[in-house]
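Asker: need a structure here:
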Amino acid sequence: MSNFPFPGLNLALTTPFDATGRIDWDRLETLIERYLGSGVRGFVLSSGTGMHVYLSKEESMELARRGSKIIKGRARIIVQTSALLAEEVVERSKHAADCGADGVMVLPPFFEGPTDDDDIVAFYTEVSNGGLPIIGYNVPQAVGVEITPSLLQMLCEIPNFCTVKDSSGDLGKQASLIRTGLPVMNGADPLVPYSLYAGASGLIWGGANIAPKTCLAIVEAARAQNWLGVRESWEALEPVMSLIWQGDYVQSVYAASKITGFDAGNPRRPLRALAEDKMDALHAALGDLAEREAV
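Answerer: Now for the predicted structure:
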């Protein structure tokens, strides 16, 4: 879709932490500036990769405020405003709008929430009062709610609901969503080139913290329908994108990003730094990405 508001790469930014586990605000600015310098023109603040569920409401809202102030209109801003209570989602979303965000990403009701389609639609209808375009979040393996093609069609009738981020990791099911003709964003790292070929409208990509230039090269090649170029860039990324998806995702993204020069510290507890016995495999999967990103 030519008027889709979130095309291309939207970086699900790691939230930087200091040695005590507090958000490192100085490092946040350094990271954002480095990613902007690499060509990133879309950010997701308080993302899943950025440990949204382990940030307090106040921290998440401050992250939206400070991140937006740093970006200063130089890139699109999506803020995750997911919460258990719809009223809180609305509050967070209105705050994101006040900060200058362009959209919000919202999980369906989770933790023993409703699974009936009508109840999911009712939830998103209520949270649409936040005023910004909504990106639904399809991650059934974590939430227990699957956004199917029929549900997506119902959701897209809600004012402000514009797309779904599919992090199911199932290319067949994502292709079914895309075939509705409605905009769908890929959120599963190992599927990136295949999703783009299938017609995904955009990407929300946590693994892009590791190698933004190389990830952007894939997006640009796909935009030009240069599928050989997509394949060439993907050969450098595929080993690490496949590895991190197999488990310890957040820990692996933080560890790999540190190696390639985009250091956000260590994840916040209860997560810990990636175990030492997994670092050799991570280094091997990274190949020459650190050198590529330094150019």
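
Asker: only C-alpha atoms from now on, for both contacts and neighbour counts.
Answerer: Will do.

Asker: just the helices in the stretch 1-150 of the chain please.
Answerer: 25-37, 57-71, 86-99, 117-127, 140-143, 149-155 (DSSP state H, counting those that start in this stretch).

Asker: now the fifth one: buried residues?
Answerer: I take that to be helix 140-143. Residues of helix 140-143 classed as buried: 140, 143 (neighbour count, 16 or more other CA atoms under 10 Å).

Asker: list of residues touching the biggest helix by length in the chain?
Answerer: The longest helix of the chain (DSSP state H) is helix 227-245. Here helix 227-245 makes contact (CA atoms under 8 Å, 6 or more residues apart in numbering) with 189-190, 193, 207, 214-215, 217-219, 221-222, 252-253, 282, 285-289.

Asker: which among the residues you listed end up buried?
Answerer: Applying 16+ other CA under 10 Å to the contacts of helix 227-245 flags 189-190, 193, 207, 214-215, 217-219, 221-222, 252-253, 282, 285-286, 289 as buried.

Asker: tell me how far Val164 lies from Pro149.
Answerer: Relative to Pro149, Val164 is positioned 11 Å away (CA to CA, to the nearest Å).

Asker: for Arg76, same thing?
Answerer: 27 Å.

Asker: quick one: which of these two has more around it?
Answerer: Arg76 (22 against 19; other CA atoms under 10 Å).

Asker: spit out the contact partners of the nearest residue to that one once chain neighbours are set aside.
Answerer: Spatially, and ignoring its direct neighbours in sequence, Arg76 is nearest to Gly42 (4.4 Å; CA to CA, 6 or more residues apart in numbering). Gly42 is in contact with 6, 9-11, 75-78, counting by CA under 8 Å, 6+ apart.

Asker: so which of these sit within strands?
Answerer: 9-11, 76-78 (DSSP state E).

Asker: would TSV of those residues with distance to Ala198 be doable?
Answerer: Listed next are the ones in strands among the contacts of Gly42 as TSV, based on distance: CA to CA, whole Å:
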residue	distance to Ala198
Leu9	16
Asn10	18
Leu11	20
Arg76	24
Ile77	25
Ile78	24
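
Asker: here's the other one to compare against:
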Amino acid sequence: MHIKWEGVMPAVTTKFTKEDTLDLEMFETNIQAQLEAGVSAIILGGTLGEASTLTDEEKKILIQETVRIVSGKIPVIINIAEQTTKGAIEAANKAKKYGASGLMMLPPMRYKANDFETVTYFKEVAKSTDLPIMIYNNPVDYGIEVTLDMFEELLTMPNIQAVKESTRDISNITRIKNRFGDRLKVLTGVDTLGLESILMGADGWVAGLVCAFPKETVAIYSLAKAGRIPEALAIYRWFLPLLELDINPQLVQNIKLAEVATGIGTEQVRAPRLPLQGDERKRVLKIIEEGMKTRPTLPECKPALV
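Answerer: The predicted structure follows:
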């Protein structure tokens, strides 16, 4: 399936039962809510998806179930976060076999690769598959920055097509657009820079709080792309305290609590993660409760793609 690399793409959470198995019933409930809101793809196996705790069999099930649920309406993308080039190539091959439409890729994990090693890693995986690829550029959390010069080399690979821009430097979107134009699609990966990034020309938004608030997230994107900036801004100002739950070491627990509040998730996480406790739990619940009390009525606006 062709991927346009635009619109809102949820990095969905993985749902677990109290017995620590996949909760596929609640997972489907959430995916259906995303589809109804008008998202443009589903991304599996990111940080929010607790990918590092999933077995290969669980990843297979999640890809296959998501492909079944979306039924060809939108692409299914799987994140690759591996320690070795061999492991990343194997993961890409499995993703294709199980029905994924595209890949999101982090640089090598644990080992701090230099620029040449990082570029070689991405290119070797790109050579091994015909799936389209979005590079996940998050030096803040993962310690390796993919620079514009590195992207110049990477774009010699036709299936490297997009970047999840998470440098936290809003000007980087302009730098990318100035240098590459439409050769490299840009999707913001930082919820608290969501609207700002769209206004600076980002093609899409890989979102986190969308897991709990899909309609609001899609509304901000669609209104902004339609030039209805004051309406988008009003929703975004309401949303910001909730969006700040995404830039936190406990973002998975935070967002799962928000999913409970909106009825499309559970609080279950997989150890070593544990549900929030004490004062931090009270703080997060207060933010969510305030957001639910003041949840805005959304204006009419069809989900927009660029």
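
Asker: let me know whether Gly48 of the first structure touches Ala12 as I believe.
Answerer: Yes: counting by CA atoms under 8 Å, Gly48 of the first structure touches Ala12, with 7.4 Å between them.

Asker: show me what the helix or strand just after the longest helix of the first structure is in contact with.
Answerer: For helix 227-245 of the first structure, the succeeding helix or strand toward the C-terminus, using DSSP states H and E, is helix 249-259. Contacts with helix 249-259 of the first structure, where a contact means CA under 8 Å, 6+ apart, come from 14, 49-51, 206-207, 209-211, 244, 263-267, 271-274, 282-283, 286, 290.

Asker: coming back round to it: any idea how far the residue nearest to Arg76 of the first structure is from Ile244 of the first structure?
Answerer: In terms of CA to CA, Gly42 of the first structure sits 22 Å off from Ile244 of the first structure.

Asker: check Glu146 of the first structure too.
Answerer: Applying CA to CA to Glu146 of the first structure and Ile244 of the first structure gives a distance of 23 Å.

Asker: tell me, how many residues neighbour the corresponding residue of the first structure for Lys256 of the second structure?
Answerer: Counting by TM-score structural alignment, Lys256 of the second structure corresponds to Tyr254 in the first structure. Using other CA under 10 Å, Tyr254 of the first structure has 27 other residues around it.

Asker: over to the one 10 residues further on?
Answerer: Taking other CA under 10 Å as the criterion, the count of residues near Ala264 of the first structure is 25.

Asker: that one maps to what in the second structure?
Answerer: Match for Ala264 of the first structure (TM-score structural alignment): Thr266.

Asker: report the contact partners of its match.
Answerer: 15-16, 26, 256-257, 259-260.

Asker: show me what contacts Cys156 of the first structure?
Answerer: Shown in contact with Cys156 of the first structure (CA under 8 Å, 6+ apart): 162-163, 182.

Asker: please identify the deepest-packed of the helices of the stretch 1-150 of the first structure.
Answerer: helix 86-99 (a mean of 21; mean count of other CA atoms under 10 Å).

Asker: what helices or strands is that one leaning on?
Answerer: helix 57-71, strand 103-106, helix 117-127 (3 or more CA pairs under 8 Å, 6 or more residues apart in numbering; DSSP states H and E).

Asker: mean distance, it to its aligned residues in the second structure?
Answerer: Per the superposition on the second structure, helix 86-99 of the first structure and its aligned residues are separated by 2.3 Å on average (mean CA distance after the TM-score superposition for the first structure).

Asker: correct me if wrong: Gly169 of the first structure contacts Ala188.
Answerer: Yes: between Gly169 of the first structure and Ala188 there is a contact under CA under 8 Å: 5.2 Å.

Asker: compare these two (neighbour count), which wins?
Answerer: Ala188 (25 against 19).

Asker: that one pairs with which position in the second structure?
Answerer: Per TM-score structural alignment, Ala188 of the first structure is aligned with Val190.

Asker: skipping adjacent residues, who's closest to its match in space?
Answerer: Ser166 (5.7 Å).

Asker: surely that neighbour touches Asn138?
Answerer: Yes: under the criterion of CA under 8 Å, Ser166 of the second structure makes contact with Asn138 at 4.8 Å.

Asker: aligned against the second structure, show me the partner of Leu13 of the first structure.
Answerer: Using TM-score structural alignment, the equivalent of Leu13 of the first structure in the second structure is Val12.

Asker: mind listing what its match touches?
Answerer: 42-46, 48-49, 208, 211.

Asker: neighbour count and distance to Met200 of the second structure for those - can I get that in JSON lines?
Answerer: Below are those laid out as JSON lines (neighbours: other CA atoms under 10 Å; distance: CA to CA, whole Å):
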{"residue": "Ile42", "neighbour count": "25", "distance to Met200 of the second structure": "24"}
{"residue": "Ile43", "neighbour count": "25", "distance to Met200 of the second structure": "23"}
{"residue": "Leu44", "neighbour count": "27", "distance to Met200 of the second structure": "27"}
{"residue": "Gly45", "neighbour count": "24", "distance to Met200 of the second structure": "28"}
{"residue": "Gly46", "neighbour count": "20", "distance to Met200 of the second structure": "25"}
{"residue": "Leu48", "neighbour count": "22", "distance to Met200 of the second structure": "26"}
{"residue": "Gly49", "neighbour count": "19", "distance to Met200 of the second structure": "28"}
{"residue": "Gly208", "neighbour count": "27", "distance to Met200 of the second structure": "20"}
{"residue": "Cys211", "neighbour count": "26", "distance to Met200 of the second structure": "24"}
